[in-house]
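>>> Give the three-dimensional model of this entry:
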Amino acid sequence: MMEYLVYLSELSPRIKAAGIEHLAMTAVAVVAAIAVAVPLGIYLTRRRELAAAVFGVVNSIQTIPSLALLGFMIPLFGLGFLPAVVALFCYALLPILRNTVTGIESVDKGIKEAALGMGMSEIQILFKVELPLAMSAIMAGIRTSTIIIVGWATLAAYIGGGGLGRLIMAGMSMGREQLILAGAIPAAVIALSLDALLGWLEGRLAIPGQKQGGV
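Coordinates of the predicted model:
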């Protein structure tokens, strides 16, 4: 155990740099997915005839093996950070989109009718009624996507995307378990930390008395 701790201290600059890259990939992919999936989810609640087609496309992305999807990015974007982020963005869409649609559609119609009767416009109802009541479900989708992306980001090293996957790959190629753990353990810590942070934020955004959790 002591030898492993000494080994980690020697690797700490590499672990720190890889961890920052890992966080950057995760943050960019998830923020981009939020920027696309939440407005798209809102739109689909107004145009239900398009929902099946859109979900069909997004669901089909999830069926593509991660390494294959990363490989598809190379002819389009080359190697490095960008293709890795694009692939991770594709994987991050579904939970956020699904929970946005489900959360908004679960808002009691009577509440929306009452808001309409008070003279609120459609935009006001969206931002003052629907989104606040659906926020817990949306945040649950964001938490799910974030945890998924932290895990998938370890594979970005295969196309030069960097991150903690570089340490894992190096450890596998050299048969060094300590090096594998030097990448895997920080990735797990990042996932748990982000889940706790987003869970706290979900609780802060939830309307008092509203049930939290995924939909």
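>>> okay, CA-based contacts and neighbour counts for the rest of this
OK.
>>> Run through the residues that contact Pro65.
For Pro65, the contact set (CA atoms under 8 Å, 6 or more residues apart in numbering) is empty.
>>> Equivalent analysis for Gly71, please.
If you count contacts by CA under 8 Å, 6+ apart, then Gly71 has Ile159 around it.
>>> for Val58, same thing?
Val58 neighbours (CA under 8 Å, 6+ apart): 90, 93-94.
>>> just Ala157 next, same as before
So Ala157 contacts 163-166, 169 (CA under 8 Å, 6+ apart).
>>> Compute the distance between it and Phe89, please.
16 Å (CA to CA, to the nearest Å).
>>> And for Ala182?
25 Å.
>>> follow-up on the earlier one: looking at the contacts of Val58, which is nearest His22?
Cys90 (16.7 Å; CA to CA).
>>> can you tell me the helix or strand for Thr144?
Taking DSSP states H and E as the definition, Thr144 sits inside helix 131-152.
>>> Another sequence for comparison is provided below:
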Amino acid sequence: MVAYFNEYGSQMLSKSAEHLYISVIALLLGIVIAVPLGILLTRTPKVANVVISITSALQTVPSLALLALMIPFFGVGKFPAIIALFIYSLLPILRNTYIGMKNVDANYRDVAKGMGMTNFESIRMVELPLALPTIMAGIRLAAVYVIAWATLASYIGAGGLGDLIFSGLNNYQPPLIFAGTIPVTILALAADFFLGILEKHLTPKTTREAN
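This is a model prediction of the structure:
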């Protein structure tokens, strides 16, 4: 085991850092775009089905095909990989944000309105905290997806742990495959675990007790 880490440890660390960088940027972009859009769609129900259908259609495009489609527009490297992974992160976050906000009891909105809150204040102070567990479930799912799919980004020169996996496959070297797959698994599990802790800290106590 010591000899294994002496040989592959530095590669695992550097490739894990690349992998995490690509995944985090893509996920953050997904959150910044999908959460506000999901909230907005609850106010425009006629548009909601169209937008969610489009994001669902994008989700059906094979990941390798989507990465390949990025090349004519953005070339190769980390940037096109981040764009592709961002697109894949949209659906679970957008869908869960929309569902979470729609499922907030109308009585809470009425109470907020009765207290003189504006629509924005009602969203920020009442509806969003109540919908947070559902939204975070979508973010956690997207995080696991993005970290797993980021392994394919090596095909377009983005680096990451996929370099080790595919190098091992191409050269028939199982130790390289393990050097890539084990950190990917650990990163995905760690992301889900820490996002779960973040969810508990952000969710209001009354909401946790209700669930």
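>>> And the TM-score between these chains?
The TM-score (TM-score structural alignment, normalised by the length of structure 2) is 0.96; 209 aligned residues with a CA RMSD of 1.1 Å.
>>> returning to what we had before: now render the contacts of Val58 of structure 1 as a markdown table, adding distance to Arg176 of structure 1 and neighbour count.
Shown next, in a markdown table, are these (distance: CA to CA, whole Å; neighbours: other CA atoms under 10 Å):
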| residue | distance to Arg176 of structure 1 | neighbour count |
| --- | --- | --- |
| Cys90 | 32 | 18 |
| Leu93 | 35 | 26 |
| Leu94 | 36 | 24 |
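>>> On the three-state scheme, Gly209 of structure 1 is what?
Secondary structure of Gly209 of structure 1, reduced to three states by DSSP: H, G, I helix; E, B strand; the rest coil: coil.
>>> and what of Met117 of structure 2?
Reduced to three states by three-state DSSP, Met117 of structure 2 is coil.
>>> Ala153 of structure 1 matches what in structure 2?
In structure 2, the residue paired with Ala153 of structure 1 is Ala150, using TM-score structural alignment.
>>> what does Val30 of structure 1 give?
That one, Val30 of structure 1, aligns with Leu27 by TM-score structural alignment.
>>> how far is stretch 125-137 of structure 1 from where the chain is centred?
When C-alpha coordinates are averaged (CA atoms, centre = their mean, to the nearest Å), stretch 125-137 of structure 1 and its chain have centres 20 Å apart.
>>> before we move on, what about stretch 148-160 of structure 2?
Relative to where its chain is centred, stretch 148-160 of structure 2 has its mean C-alpha point 16 Å off (CA atoms, centre = their mean).
>>> ok, now stretch 63-82 of structure 1?
Put simply, stretch 63-82 of structure 1 sits 17 Å off its chain's centre (CA atoms, centre = their mean).
>>> Check stretch 121-133 of structure 1 too.
Using CA atoms, centre = their mean, the offset of stretch 121-133 of structure 1 from its chain centre is 24 Å.
>>> swap in stretch 19-29 of structure 1?
11 Å.
>>> quick one: Ile156 of structure 2 from Gly77 of structure 2, how far?
As judged by CA to CA, Ile156 of structure 2 and Gly77 of structure 2 stand 6 Å apart.
>>> so who does the match of Val30 of structure 1 touch?
85-86, 89, 142-143, 146.
>>> and if you look at Pro174 of structure 2?
Contacts of Pro174 of structure 2 (CA under 8 Å, 6+ apart): Gly168.
>>> Which position in structure 1 pairs with it?
Match for Pro174 of structure 2 (TM-score structural alignment): Glu177.
>>> and the aligned residue in structure 2 for Lys112 of structure 1, what element?
Aligned counterpart of Lys112 of structure 1 in structure 2: Arg109 (TM-score structural alignment). Arg109 of structure 2 belongs to helix 106-114 when assigned by DSSP H and E.
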